[in-house]
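Participant: Pasting a predicted model and its sequence here:
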Amino acid sequence: MTDEALPERLARAIALAGPIPLSQFMAAANAHYYATRDPLGAGGDFVTAPEISQMFGELVGLWCADLWDRAGRPPAHWVELGPGRGTLAADARRAMAKAGWSPPVHFVETSPVLRAAQAERVADARFHESVASLPDDAPLIVVANEFFDALPIRQLVRGAGAWRERLVACQDTLFLPIAGPAVPEAVIPPGLREAEPGAVLEISPAQVAVMRDLAARIARQGGGLVAIDYGHEGPLTGETLQAVRAHGHANPFESPGEHDLTAHVDFTTLAAAAQAGGATVWGPVEQGEWLVKLGIDARAAALARHAPERAEAIVADRQRLVTGMGTLFKALAVTAPGWPQPAGFA
């Protein structure tokens, strides 16, 4: 498949059937993007928290081990959604083992390129195409770091007297957003129905479906989940769809499949989806606050003592995780009824 294949296919589909929802465009673009490359690192398009410092993955692992320990150390499975290169999992697994827990590892990943990178770091991980095939014989402790932000969104735009869904049209493989049909008023939160013309509301049925499914599994089987992502507590209006390429911003509608498309996560909606699935919700809290409560300062000091030549870099990494990303990124926890309150959410 050539790089031009996806734009050509999308252009042909639009020519035959008319403009498509933004969610369909985003799903197709991201599926191609992740299936054909490793986008992480200095030579890629973006860097995630686990790639900044081992401290992040280690603290996530200790969070998981602590939850498992205080739940009575049941047989359980460890799951990561969209594990990137497997960096977080490798660091988390090392920390969990030191805490006395070495669970089976499961990755929900569809990209063959990233699966290969993950297998190098966690050789015995079991791969899944979706959450549907995760084991149902024991509790699940799930990590979703920068996973929900890449799931498809719908954009609803306030027009003159009505809200309309944003569609994607095409002219000679030039893709552009246009106003589509009016949507029922019931779709819009009551407080936003009379927003100013031009206001944009982003919703993600895909995020809701995944969270509700996982929460129902956790409520039934036991366990917990932590979702870490950039976003807000909504509902809010505002357009957050963005494309990232070579560590810079790009046009989301240009060259679909050649850059990462993401949008801010509405943690209020995500929490409601988890509650609808029967689980208990904690947070959200800011990532920086969460990492400080988990002990990132003590871990940074220990690493600096062990490698004094890297002390300045370790401090810089800590600042980036706690201050740079610390307010924009948030953590939301989900637990089965009766499971203990997870660390960092007091």
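Facilitator: Thanks, I have the structure now.

Participant: Only C-alpha atoms from now on, for both contacts and neighbour counts.
Facilitator: Will do.

Participant: can you tell me how far His259 sits from Pro19?
Facilitator: 21 Å (CA to CA, to the nearest Å).

Participant: nope, Met55 is what I meant
Facilitator: From Met55 to Pro19 the distance is 45 Å (CA to CA).

Participant: same deal with Ala116?
Facilitator: Counting by CA to CA - Ala116 and Pro19 are separated by 36 Å.

Participant: what about the two, which has more around it?
Facilitator: Remark: of Ala116 and Pro19, Pro19 carries more neighbours, 23 against 14, as counted by other CA atoms under 10 Å.

Participant: take a look at this one as well, against the first:
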Amino acid sequence: MERLDAFMARAGAAYYGQRAGLGRDFTTAPEMGQAFGECLGLWCAVTWQAMGAPSRVVLAELGPGRGTLMADALRAVREMVPQFAAALDLHLVEASPLLRAEQARRLAATWHDDASTLPPGPMILVANEFFDALPIRQFVRRGTAWTERFVAGGAFVEHPAEDQGEAPEGAVREVCEAGSALTKSLAARLAHEGGAALILDYGPAESGLGDTLQALRDNAPADPLAEPGTVDITAHVDFAGLAAAARDAGAAAHGPIPMGVFLQRLGLMARSAMLARAAPAQAGAILAAAQRLVAPEGMGRLFKALALAHPALPTPAGFEN
């Protein structure tokens, strides 16, 4: 028997260590079309300019997948803002040997097992669908008390837990301690050394109750507790909690806002239209992918964008009221 967060950490390490789930079990936004990564690359370039265009800046990505996002981002940056391309020092945080090999085919970078070893100095960081895979704890309201979920034999087992506040019978409260700790660490660094971080993921804008633990296999729902290491296990991101953690550590937090709004402000639809005109045979697929990214009924509302930044930086692009 093990606590849910320990189970998720073990299952996640096994999953990413043994198989590359991207495209097989799930598809992320960068894999849907190059405009996504290009827009984020230019967001990084504009942020670098707002930082005063330092001569050297760490450009980091957490959980880069196959390296598609960053490859698209750097292509746009080299074409549109070559000064930023010359100033950046690329670092990727990736623990999976399989995915590191995929990334190395596309990118020249320095790799890290976790964010704690990223080099000092001003930094721009991107985390797309990274926080959702971090392990969570789950607490359940039972009568006048709370229990915590453990996993044993492919099923939940509940044990008495510390008080989690008032809630209706059967309510589930999720706590992502790893996400809060990472956010505080990144925010403290940004507040001290300068820079910004962009987090894109799915979850509600406000903290709340609910069981969001889920798993995917072959792009279909699967049992998250059965056969650990064979499915992609995730949970919704508590964006309000991350923003509060960042402010507590001294950084400014902008958002969260719907990802569709953010991407439209960055010009994703206009860029997709340009790509469609340049490749008429793929135009339908290009425009359909862009629409899925921004439409409320697609990924545009469920997914959110949150920026953390040095307090002196102006409001990052895309987060203006």
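Facilitator: Cool, the structure landed. Quick caveat, the model's predicted, so the values are computed rather than measured.

Participant: Quick TM-score on the pair, please.
Facilitator: Here the TM-score for the pair of chains, by TM-score structural alignment, normalised by the length of structure 2, is 0.96; 313 aligned residues with a CA RMSD of 0.9 Å.

Participant: quick one, what contacts Ala152 of structure 2?
Facilitator: Contact analysis of Ala152 of structure 2 by CA atoms under 8 Å, 6 or more residues apart in numbering lists 1-2.

Participant: what does Tyr230 of structure 1 align to in structure 2?
Facilitator: Under the alignment (TM-score structural alignment), Tyr230 of structure 1 pairs with Tyr202 of structure 2.

Participant: I'd say that match and His236 touch.
Facilitator: Yes - between Tyr202 of structure 2 and His236 there is a contact at 5.8 Å, judged by CA atoms under 8 Å.

Participant: helix or strand for the equivalent of Ala206 of structure 1 over in structure 2, which one?
Facilitator: In structure 2, the residue matched to Ala206 of structure 1 (TM-score structural alignment) is Ala178. Element membership of Ala178 of structure 2 [criterion: DSSP states H and E] is helix 177-193.

Participant: mean distance, the next helix or strand after that helix to its aligned residues in structure 1?
Facilitator: Once the chain leaves helix 177-193 of structure 2, the next helix or strand it forms, by DSSP H and E, is strand 195-202. On superposition with structure 1, the mean distance recorded for strand 195-202 of structure 2 (mean CA distance after the TM-score superposition for structure 1) is 0.3 Å.

Participant: and the angle from strand 195-202 of structure 2 to helix 177-193?
Facilitator: 160 degrees (axes from the mean of the first three to the mean of the last three CA atoms, to 10 degrees).

Participant: What helices and strands are in contact with the helix or strand following strand 195-202 of structure 2?
Facilitator: In the C-terminal direction, the helix or strand that comes right after strand 195-202 of structure 2 (DSSP H and E) is strand 214-217. In terms of contacts (3 or more CA pairs under 8 Å, 6 or more residues apart in numbering; DSSP states H and E), strand 214-217 of structure 2 is packed against strand 232-234.

Participant: Show me what the strand it packs on is in contact with.
Facilitator: 8, 11-12, 15, 21, 25, 132-135, 213-217, 224.

Participant: go again using 7 Å as the cut-off
Facilitator: With CA atoms under 7 Å, 6 or more residues apart in numbering as the test, strand 232-234 of structure 2 has contacts from 15, 132-133, 213-217, 224.

Participant: in the stretch 101-250 of structure 1, which spans are helices?
Facilitator: 112-121, 205-221 (DSSP state H, counting those that start in this stretch).

Participant: Nearest to Leu328 of structure 1 among those would be which one?
Facilitator: Proximity of these to Leu328 of structure 1 was assessed by CA to CA; the nearest stretch is helix 205-221, lying at 18.8 Å.

Participant: Show me what counts as buried in that closest one.
Facilitator: 206-208, 210-221 (16 or more other CA atoms under 10 Å).

Participant: Can you say which two of those residues are spatially most distant?
Facilitator: Every pair of the buried residues of helix 205-221 of structure 1 checked by CA to CA; the farthest is Ala206 and Gln221, at 22.5 Å.

Participant: Just tell me what Trp111 of structure 2 corresponds to in structure 1.
Facilitator: Using TM-score structural alignment, Trp111 of structure 2 lines up with Phe127 in structure 1.

Participant: Many thanks, we can stop here.
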